[in-house]
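J.: Pasting a predicted model and its sequence here:
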Amino acid sequence: MSAGKKILIGITGSIAAYKTPLLVRQLVKAGAEVKVIMTPAAEDFVSRLTLATVSKNDVLVNLFDEATWANHVHLGRWADLFLLAPLSCNTLSKMAHGSCDNLLLATYLSATCPVVVAPAMDEDMWHHPTTKRNLAAVESDGCSIIPVKHGELASGLIGDGRMAEPEEIVSWLDAFFARQNSLSGKKALVTAGPTYEAIDPVRFIGNHSSGKMGIAIAEELVKRGASVTLVTGPISLQAKGLRRISVTSAAEMYAACTGVDYDIAVMAAAVADYTPVEVADKKIKKNSGELTLTLKRTQDILGSLGKQKRDGQLLVGFALETDNEREGALKKLREKNADLIVLNSLQDEGAGFGHDTNKATLYFRNGEEKNLPLKSKTALAKDIVDTITELVK
């Protein structure tokens, strides 16, 4: 699957850089066009001459060489994929904090292509809490991580932190490119964020949904080749590569969703179940008495889509529960005619509204259940879309 792809490889200062010439050679042999950039520290471990020979391209290290400027913006736009292998602990930290003191980091910060990293470091560094935070940060920013291996390390210890072998990285990239086209030709509808139900011109009933989970799913569907319509409540987050419809109320979201044709629908928004019967046309003044609001049910978006669902359409719902979680998710799966329910629990630390992380349990129509552990919402979105892709197949 790497044949015909343009792959930019970034090499950082790690002893594992000795493997990278073989990785470059295997990718070129597979039909990929490969260019290489290095950090200055990487030159202590592998030579430019070796990499230029196997890649058949000049190797870049510095932003400026005498009168020549290395166009980092062009590099990040040229590539179909930017692979950092090996990724050292030091460069990982710089990526997580937005540092830009060399050509590789400048290219990373301006890259418009997918970014994949293959970390390499000693075991204690790999398991350090700071490293875990930095990995979570770059993953949340959209980077994909090739897992490290357990084995002999440069220190002589046996443990975690060894960079994946070149043939394993090539196989991982083949699977990555295959996933990119797995939903090509499919139309997807995704909802994200809260809805606000007006009480008067300045007040509303709402919830704490940030929209992060829904947007992560929408962007992952785009990466797989789907044509995505994203319907969002009142949130400020941006999303790339898709059609977006912004709404405020549950009624507006219902109208937007029922007007979209889709093959895959993912209802990740936290839609209000109730809305005021009457909305005051002027701000309600505070007085000495109590204020009573009469509420009515909003239109059921997931249920309506379930009733209208045609053969070949896939419907995914979200459930956020505080108690009787499994029962609530299974009831929603059954009553809404959904194919999959993603259950979030407010009982789980680090999950739910406002967090950059989440965990979920998936409930399928055949009775199967699947637990997804706590991870960044970007990473969780990949797992959910992996499941969607399998169901579509």
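T.: Thanks, I have it. No experiment lies behind these values; they were computed from the predicted model shown.

J.: Every contact and neighbour count from this point should use C-alpha atoms.
T.: OK.

J.: tell me what the helix or strand hosting A251 is packed against?
T.: For A251, the enclosing helix or strand under DSSP states H and E is helix 250-258. Judged by 3 or more CA pairs under 8 Å, 6 or more residues apart in numbering; DSSP states H and E, helix 250-258 is in contact with strand 227-232, helix 301-308.

J.: I205 against A250, yeah?
T.: No: counting by CA atoms under 8 Å, no contact exists between I205 and A250, whose distance comes to 11.0 Å.

J.: So which of these two has more stuff around it?
T.: Shown here are I205 and A250; by other CA atoms under 10 Å, A250 has more neighbours (25 against 14).

J.: Quick check: the more buried one touching E197?
T.: Yes: under the criterion of CA under 8 Å, A250 makes contact with E197 at 7.3 Å.

J.: Nearest residue to W126 in space, ignoring adjacent ones along the chain?
T.: If you skip the residues right next to it in sequence, W126 has G161 as its closest partner in space, 5.7 Å away by CA to CA, 6 or more residues apart in numbering.

J.: what packs against the helix or strand hosting the one you found?
T.: Using DSSP H and E, G161 sits within strand 158-162. Packing partners of strand 158-162 (3+ CA pairs under 8 Å, 6+ apart): helix 123-126, strand 149-152.

J.: One more to weigh against that first structure:
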Amino acid sequence: MLTRRSFLQSSAAAAAFAASAGSARAETPGVTDAEIKIGQTMPYSGPASAYGVIGKTETAYFKMINDMGGISGRKINLISLDDGYSPPKTVEQVRRLVEQEQVAFLFNTLGTAPNLAIRQYLNDNKVPQLFVSTGASVFADPEHFPWTIGFNPNYQTEARIYGKHILATKPDAKVGVLYQNDGFGKDYLIGLKDALGSDHASMIVKEASYETSEPTVDSQVVSLQGSGADVVIFAATPKFAAQAIRKSYDLGWNAVRYLSNVSPSIATVLKPAGLEKSKGLITAYYGKDPTDARWKDDAGFKEWQAFCGKYLTPTDLTDANATYAFGAAGTMVQVLKQCGNDLTRENIMKQAANIKDLALPMLLPDMRINTSPTNYSPIRQMQLANFDGESWQLFGELLMG
């Protein structure tokens, strides 16, 4: 039985604990009783500006959440800054977000090189770098960088899927690879070579890299055609992917063309390249193509359609980059819901690494988001798709590289 004295002591201890917990929450930068301030960099300008719609869509998504009352009464305030896809600019903007704006964490910052430029700084300062917008394998390394977690499917996994498909359908192929000369592009080479193995390494007859500062990749495509390659992989971001698609067609090159899943957008890649010139492209998908009529009665697509009708534009409805952002923002909201009232950086990171079977409206059926303290790759399955001149047509089964 509690005496009056012990009751008062236990009550005082409980009050002290509650005050301490409340203090911890209050001391989290960017978190108040009314707001959760988060930061982001996006290439609203520069060679990867086609991705700017991602930041625009995520801002709109959080506005929708705020219109519905926010997360446990707190509104989400996303500060999204332009870094022009330039790592030095990313560093400058992220330091501003962390040190001046006092954001709680970083969300969906875009690009392999930009994210590499800030990863050490964020980990040193124990600032969560959540769901980075790149599939580079280096962002799934919880042992060495526990404050950084990826989102996109691993580029090496995707390239292994292409390699396995090439071996199964064209085992005597001569393969050429166009790749961006950074961690993004080099991951495709690693994955492809891993899938082909030492017995088939000679299938790769030409590798051609490009810098994001180059105006075009036309000369690289010409060199790849000149190598005699009859299969080519375009590991390129939207601007350069569109150029490669157009140039390869204009050359009359009849190679089987695989396209990185960072550039399947019909609105920002295939239309600029030319829909007719894009026919026959193969990519690996994990989301529903918003231009594909098969989804018109799908509940998830209708949810996306309703969101666009209120918060975005008809153009955004068919942009794969926008649907990607819709999923990333939905994943972020799930994490914040799991946090409850404990919005310390430690708990935010813990919850980001403990997502269980999360279904998203625009993921392919049967696909789920899963993370754990040892799994920092939320999306691990993909399905091949072929472009028929109007939309991407899925074929085969869900695959893992």
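T.: Received, thanks. Treat the numbers as computed from the prediction; the structure is a model and nothing was measured.

J.: How alike are these chains, TM-score-wise?
T.: The TM-score (TM-score structural alignment, normalised by the length of structure 1) is 0.28; 168 aligned residues with a CA RMSD of 6.3 Å.

J.: Please identify the buried residues of the helix or strand that the helix holding A251 of structure 1 is followed by?
T.: Using DSSP H and E, the helix or strand that follows helix 250-258 of structure 1 towards the C-terminus is strand 264-267. Going by neighbour count (16 or more other CA atoms under 10 Å), the buried part of strand 264-267 of structure 1 is 264-267.

J.: With distance to R25 of structure 1 as new columns, can those be given to me in a markdown table?
T.: Shown next, in a markdown table, are the buried residues of strand 264-267 of structure 1 (distance: CA to CA, whole Å):
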| residue | distance to R25 of structure 1 |
| --- | --- |
| I264 | 39 |
| A265 | 42 |
| V266 | 41 |
| M267 | 44 |
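
J.: Closest one to L320 of structure 1 out of the residues you listed, please.
T.: Among the buried residues of strand 264-267 of structure 1, M267 lies closest to L320 of structure 1 (CA to CA), at 12.0 Å.

J.: doesn't L302 make contact with that closest one?
T.: Yes: with contacts counted by CA under 8 Å, M267 of structure 1 reaches L302, the gap being 6.8 Å.

J.: and the longest helix for structure 2?
T.: If you go by DSSP state H, structure 2 has its longest helix at helix 4-27.

J.: Just the buried positions in that one, please.
T.: Buried residues in helix 4-27 of structure 2, counted by 16+ other CA under 10 Å: 25-26.

J.: elements contacting the helix or strand that comes right after that helix?
T.: Using DSSP H and E, the helix or strand that directly follows helix 4-27 of structure 2 along the chain is strand 35-42. Strand 35-42 of structure 2 sits against helix 52-67, strand 75-82, helix 87-95, strand 106-107, with contacts defined as 3+ CA pairs under 8 Å, 6+ apart.

J.: let's see 7 Å
T.: With contacts taken as 3 or more CA pairs under 7 Å, 6 or more residues apart in numbering; DSSP states H and E, strand 35-42 of structure 2 sits against strand 75-82, strand 106-107.

J.: how about the ones you listed in JSON lines, adding mean neighbour count?
T.: Conversion of those to JSON lines gives the following (neighbours: other CA atoms under 10 Å):
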{"stretch": "strand 75-82", "mean neighbour count": "20"}
{"stretch": "strand 106-107", "mean neighbour count": "24"}
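
J.: Dump these to JSON lines, plus distance to V221 of structure 2.
T.: As requested, these are exported to JSON lines (distance: least, CA to CA, whole Å):
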{"stretch": "strand 75-82", "distance to V221 of structure 2": "30"}
{"stretch": "strand 106-107", "distance to V221 of structure 2": "35"}
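
J.: of all those strands, which lies closest to P114 of structure 2?
T.: The closest of those to P114 of structure 2 is strand 75-82. By CA to CA, the value is 11.6 Å.

J.: now that closest one against strand 35-42, angle please.
T.: Here the directions of strand 75-82 of structure 2 and strand 35-42 differ by 20 degrees (axes from the mean of the first three to the mean of the last three CA atoms, to 10 degrees).

J.: what angle do strand 75-82 of structure 2 and helix 87-95 make?
T.: If you take the same axes, to 10 degrees, strand 75-82 of structure 2 sits at 150 degrees to helix 87-95.

J.: Thanks a lot, see you next time.
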